[in-house]
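Visitor: Fold the following.
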Amino acid sequence: MTARIALLLLSLALFPATAHAQLRDLCPERPGLDTPPCIVDKGHFQIEMGLVDVTRDQTAERRSTTITLGDAELRYGLDNRTEIRASWASYSWRRDLDRLGGGRNHISGIGDLSLGLKHALLNPAGDALSLAIAPAITLPTGSHAVSDGSWSASFQLPFSYALSESLSLIATPEIDAAADGNGHGRHLAYGSAGGLSADLGEKWNASLEMQIIRDRDPDDPSTQALSSVSLAFKPAGTVMLDAGANLGLNRATPDAEVYIGISRRF
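Guide: Next up is the predicted model:
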């Protein structure tokens, strides 16, 4: 069933685009670390899917590899300023290698379901100076091995400002009620992503970003720091392909992550 849902979403994303008059520019929430403040046009759906995502992390004691397939988000425009969103990872697989003892451990399963809303306070098209609010809740619907084990919630304040016709400043401050690592209860997490987004002609866009998140898990408090580079190509007005890489900047952050994906409005 999981594979069928993922294939259905992928087929919709790849379905030939048709022309839509007087719609805003396509503005997916992927790739990159930031959430853009733009809103999907009223009455339209948008599918954004990570086709393959690979994360690698290594310490003196352990090496982990995580592969996620079909990390999908569905967005729908309720009105000119508001959209609803649902995101779900259809399949995740992780292998842990004990570098000291040589033991191996594998886990896999489907991810948790997140439901959210985004409302534009300024410029829902995402141009000029744009600002939005984006609350969300994550439900522990995934497989036991990969689920957070408890509900969590987040509140983001997506922001963008056009520095020129082709260059924009982007930022996404957030505060979370994050699930504890043991799956029982919640704790405070907060931080922000930010960076620059540049249009490279009519069809290409590149972004450079950083993110710092302070996670106050009672059992394992940490501060994660990421840098990110991403590239997007828009072959048609309603379709975007993307690729990106994230690099951890400290020991609390996974070493590296690479991914490719596709977004489609219909």
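Visitor: C-alpha from now on. contacts and neighbour counts both.
Guide: Will do.
Visitor: Give me the buried positions along stretch 75-94.
Guide: Buried positions in stretch 75-94, judged by neighbour count with 16 or more other Cα atoms under 10 Å: 75-78, 80-94.
Visitor: and what of stretch 195-212?
Guide: Buried residues in stretch 195-212 (16+ other Cα under 10 Å): 195-199, 204-212.
Visitor: Ok, stretch 133-152 next?
Guide: Quick answer for stretch 133-152 (16+ other Cα under 10 Å): 133-143, 145-152.
Visitor: Need the residues that contact that stretch.
Guide: Applying Cα atoms under 8 Å, 6 or more residues apart in numbering, the external contacts of stretch 133-152 come out as 37, 92, 107-121, 153-158, 176-186.
Visitor: Endpoint to endpoint, it covers what distance?
Guide: 17 Å (Cα to Cα, to the nearest Å).
Visitor: What are the boundaries of the helices in the stretch 151-266 of the chain?
Guide: Counting by DSSP state H, counting those that start in this stretch, the stretch 151-266 of the chain has no helices at all.
Visitor: ranges for the strands of it?
Guide: Secondary structure of the stretch 151-266 of the chain by DSSP state E, counting those that start in this stretch: the strands cover 152-156, 159-162, 167-179, 186-200, 204-215, 222-236, 239-248, 256-265.
Visitor: Checking the residue minimising distance to the centre of the chain next. Helix, strand or coil?
Guide: Nearest to the mean C-alpha position of the chain, counting by Cα atoms, centre = their mean, stands residue 30 at 6.0 Å. Here residue 30 is recorded as coil under DSSP: H, G, I helix; E, B strand; the rest coil.
Visitor: for comparison, sequence B:
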Amino acid sequence: MRAFYPTFLLSLALAGPAAAQANHPLNDTIDVDKTHYTLFNPTPRKYMRPMVPDRPGITESPYSVDAGHFQYETDVLRLLTRREGPQHGHDWYVNHFLAKIGLTDRTDFQVALDTYTYSHNFNDAEAGPSPFDQNQLNRGVGDLTLRLKHTLVGDDDSRGALGLVGYVQLPTGGRVGDGGYEPGLTLTGIFQCTKTWSVGGQVANNYFFDPEAGQHFYQLTPTLTTDYQFTKLVQGFVELVGYWDTRQSAWHSSVNLGPQVDISSNVQLDFGAHLPLTHSVDREYFLGLSFRR
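Guide: This next block holds a predicted model:
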């Protein structure tokens, strides 16, 4: 796995020049200069690029929202289950959303909020006079995250694109939040192999806060994803995710997969699963929705 990620990054770097040689754009149907459109001078709807949400996988889209337009992406419902020795638990997420507004043709501003989290943890190793002594239940509104995305190269007129996402998570969630400021920076890319098949991936650099240790730690999260458009209505994706952090010198991995349903050019429904390939990775099942105006 370690030798794979440098090769993948090199492929992304080569995607830009290859995309510039493409004669027919695959991500848009209209070749027009949109650089003069802004938040206060929105891109006309007939010139908008196809909607490419950051969900349902972990890999971010390198494409920003068109200037002056709004996009909303949400985990309508997500279930996480976990087990590590005698400790186990589950979380329910309701409407963990990401709202975006296009500032320019290549940059958008985003706000993410964990609207409601129900977290229940158990420790079978703890003994007490009552079963409730072994349980920990937290619920409420989670953390707020501010994000900025910029498309570096590519976009409407090319087969490939690279994007950069910077963000900071604010500790607003109390007992259901992470408990500290968490900054991060992600480099993401995609290459459209054909009109129906694309490959992409990213390298995410995060500083997570560990409330038990009371300190931050660095985590590297590379991904590789591919999706295929089976019909105008249905597409599917498979995503490989790796995790490494400074708390332990070992790689962990998981796989995401599921279908996406294009209800219209502005509405997308998705559902699927996030399955662990190694230990210390949560198992997840999700139902999501994305739309724009």
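Visitor: still on that earlier bit, give me the subset of the buried residues of stretch 75-94 of the first structure lying in strands.
Guide: 75-77, 82-94 (DSSP state E).
Visitor: Can you tell me how far the counterpart of residue 210 of the second structure in the first structure is from residue 194 of the first structure?
Guide: In the first structure, the residue matched to residue 210 of the second structure (TM-score structural alignment) is residue 180. According to Cα to Cα, residue 180 of the first structure stands 26 Å off from residue 194 of the first structure.
Visitor: what helix or strand does the counterpart of residue 172 of the second structure in the first structure sit in?
Guide: Alignment note (TM-score structural alignment): residue 172 of the second structure maps to residue 141 of the first structure. Remark: residue 141 of the first structure resides in no helix or strand, with elements defined by DSSP states H and E.
Visitor: nearest residue to the residue nearest to the centre of the first structure other than its sequence neighbours?
Guide: Nearest residue to residue 30 of the first structure, sequence neighbours excluded (Cα to Cα, 6 or more residues apart in numbering): residue 48, at 7.2 Å.
Visitor: Number of residues surrounding the one you found?
Guide: 27 (other Cα atoms under 10 Å).
Visitor: Equivalent analysis for residue 191 of the first structure, please.
Guide: Neighbour count for residue 191 of the first structure, taken as other Cα under 10 Å: 18.
Visitor: The second structure: which residue goes with that one?
Guide: For residue 191 of the first structure, the residue aligned by TM-score structural alignment is residue 221.
Visitor: how near is its match to residue 252 of the second structure?
Guide: Distance from residue 221 of the second structure to residue 252 of the second structure, by Cα to Cα: 10 Å.
Visitor: who touches both of the two?
Guide: With Cα under 8 Å, 6+ apart, residue 221 of the second structure and residue 252 have common neighbours 242, 243, 244.
Visitor: ok, now which ones touch the first one?
Guide: Which is residue 242 of the second structure. 221, 222, 223, 251, 252, 253, 254.
Visitor: Can you state the residues of the first structure onto which stretch 189-196 of the second structure aligns?
Guide: Under TM-score structural alignment, the match for stretch 189-196 of the second structure is residues 159-166.
Visitor: swap in stretch 114-121 of the second structure?
Guide: Residue span in the first structure matched to stretch 114-121 of the second structure, by TM-score structural alignment: 89-96.
Visitor: how close does the matching stretch sit to the second structure?
Guide: Once fitted to the second structure, stretch 89-96 of the first structure is off its aligned match by 0.9 Å on average (mean Cα distance after the TM-score superposition for the first structure).
Visitor: what does that stretch contact?
Guide: By Cα under 8 Å, 6+ apart, stretch 89-96 of the first structure touches 2-3, 6, 62-72, 104-113, 146.
Visitor: Out of these, which sit inside strands?
Guide: 62-72, 104-109, 113.
Visitor: And the buried ones among these, selectable in PyMOL?
Guide: Here is the PyMOL command that selects only those of these that count as buried (16+ other Cα under 10 Å):
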select buried, resi 62+64+65+66+67+68+69+70+71+72+108+109+113
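Visitor: picking up where we left off before, now the first structure: which of the contacts of residue 242 of the second structure match?
Guide: Shared with the first structure under both residues aligned by TM-score structural alignment, their matches' Cα atoms under 8 Å, the contacts from the contacts of residue 242 of the second structure are 221, 222, 223, 251, 252, 253, 254.
Visitor: out of the residues you listed, which are buried?
Guide: Buried, going by 16+ other Cα under 10 Å: 221, 222, 223, 252, 253, 254, out of those.
Visitor: Reformat these as JSON lines; add distance to residue 283 of the second structure.
Guide: Converted to JSON lines, these look like this (distance: Cα to Cα, whole Å):
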{"residue": "221", "distance to residue 283 of the second structure": "17"}
{"residue": "222", "distance to residue 283 of the second structure": "18"}
{"residue": "223", "distance to residue 283 of the second structure": "17"}
{"residue": "252", "distance to residue 283 of the second structure": "13"}
{"residue": "253", "distance to residue 283 of the second structure": "11"}
{"residue": "254", "distance to residue 283 of the second structure": "9"}
